[in-house]
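In: I need the structure of the sequence given here:
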Amino acid sequence: MMKFTLRLNNEEKTFHPPVFVPGLVYRKILEMQAGGRFPTSDPTDMDEMVQLLCEAYGNQFTVDDFWNGINAPDINETIWGFVGFVNGTNKKDSKDNKKEGK
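Out: Below you'll find the predicted structure:
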């Protein structure tokens, strides 16, 4: 599931899976995986992954917005959910959003 919530400007905002994610985001994830930079515990590599998440969601939030607004216990689930979504393992989310027009 790629729906997640960030606290932005003291308000919670829920982001639903995008209908379209550029193929370049997928390619960059593959590059990170092939280069051994994901999965990782390196903060710089995690920032790069979060930047891809921002791009996939149309830059509605920044990397700093993500880190400041995500609930810490939700970080890994959100990032792994994003990777699975882009890799096509969560195709249902994308199809449901197309039907709902999100």
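In: drop to CA atoms for contacts and neighbour counts, all remaining ones
Out: OK.
In: I75: what secondary structure?
Out: For I75, the assignment made with DSSP: H, G, I helix; E, B strand; the rest coil gives helix.
In: how far away is it from T5?
Out: Using Cα to Cα, to the nearest Å, I75 is found at 11 Å from T5.
In: ditto for G81
Out: Relative to T5, and taking Cα to Cα, G81 is found at 13 Å.
In: Could you do D96 as well?
Out: 18 Å.
In: circling back: out of I75 and T5, which sits in the more crowded spot?
Out: T5 (18 against 14; other Cα atoms under 10 Å).
In: Surely that one and E12 touch.
Out: Yes. T5 lies in contact with E12 (Cα atoms under 8 Å); the separation is 6.4 Å.
In: let's see this one next to it:
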Amino acid sequence: MIIKLTKMVVKKEENTQKPVIIEEVTEYQTPFVSGLIYRKYMELVEKNVDYVKEAPTMEQLDDLIALIVEAFQNQFTIDEFYAGQSTQVMKEKITEFIFFALGIPMDGEIPEDVKGDFEEDATPSDSGGKDK
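Out: So this is what the prediction gives:
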């Protein structure tokens, strides 16, 4: 999983030494979510909220973002996570983390070990696609 965070930095121009605000983007990666992070995520869900189905409170959101920071081995802070991306991107990254923690790939492929769960829910139509 990859998270890109943006930070505004003031630097001086080489020629004039005038301060200039530039945007620095830093990319953070974690190759996997450990079993410990998965367990902590499930504890959050059990105690607080189903982050996929419900809107979390600010405290619940902070708890989840703290877990994301931990999953990335504290390469960035909670405040940097909030400040370093737009609201839309932040929501996408939170969703991506939840799927990543649950072992659901973002490429749309359903893992073999859970594929049966989805197939059992499907009810075939006896109309052959035509209404009676």
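In: what's the TM-score for these two chains?
Out: Laid over one another, the chains give 0.75 as their TM-score (TM-score structural alignment, normalised by the length of the first structure), with 90 aligned residues with a Cα RMSD of 1.9 Å.
In: Give me the packing partners of the helix or strand where L5 of the second structure lies, helices and strands only.
Out: For L5 of the second structure, the host element (DSSP states H and E) is strand 2-12. Packing partners of strand 2-12 of the second structure (3 or more Cα pairs under 8 Å, 6 or more residues apart in numbering; DSSP states H and E): strand 19-29, helix 78-83.
In: Of those, which is nearest F72 of the second structure?
Out: F72 of the second structure lies closest, by Cα to Cα, to one member of those: strand 19-29, at 6.9 Å.
In: can you give me the helices in the first structure?
Out: 23-34, 43-56, 63-69, 75-87, 91-100 (DSSP state H).
In: As TSV, those with distance to H16 of the first structure would be great.
Out: As requested, the helices of the first structure are exported to TSV (distance: least, Cα to Cα, whole Å):
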stretch	distance to H16 of the first structure
helix 23-34	17
helix 43-56	11
helix 63-69	14
helix 75-87	11
helix 91-100	8
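In: What residues does the residue nearest the centre of the first structure make contact with?
Out: Closest residue to the average C-alpha location of the first structure: L53 at 3.4 Å, with Cα atoms, centre = their mean. Applying Cα atoms under 8 Å, 6 or more residues apart in numbering to L53 of the first structure gives the contacts I79, F82.
In: mind checking what it lines up with in the second structure?
Out: For L53 of the first structure, the aligned position in the second structure is I68, judged by TM-score structural alignment.
In: what's the distance between V25 of the second structure and T6 of the second structure?
Out: Applying Cα to Cα to V25 of the second structure and T6 of the second structure gives a distance of 4 Å.
In: quick one: which of these two has more around it?
Out: T6 (16 against 13).
In: so how far is E27 of the second structure from that one?
Out: 9 Å.
In: now swap in S86 of the second structure and tell me
Out: From S86 of the second structure across to E27 of the second structure, the span is 15 Å (Cα to Cα).
In: Done for today, thanks.
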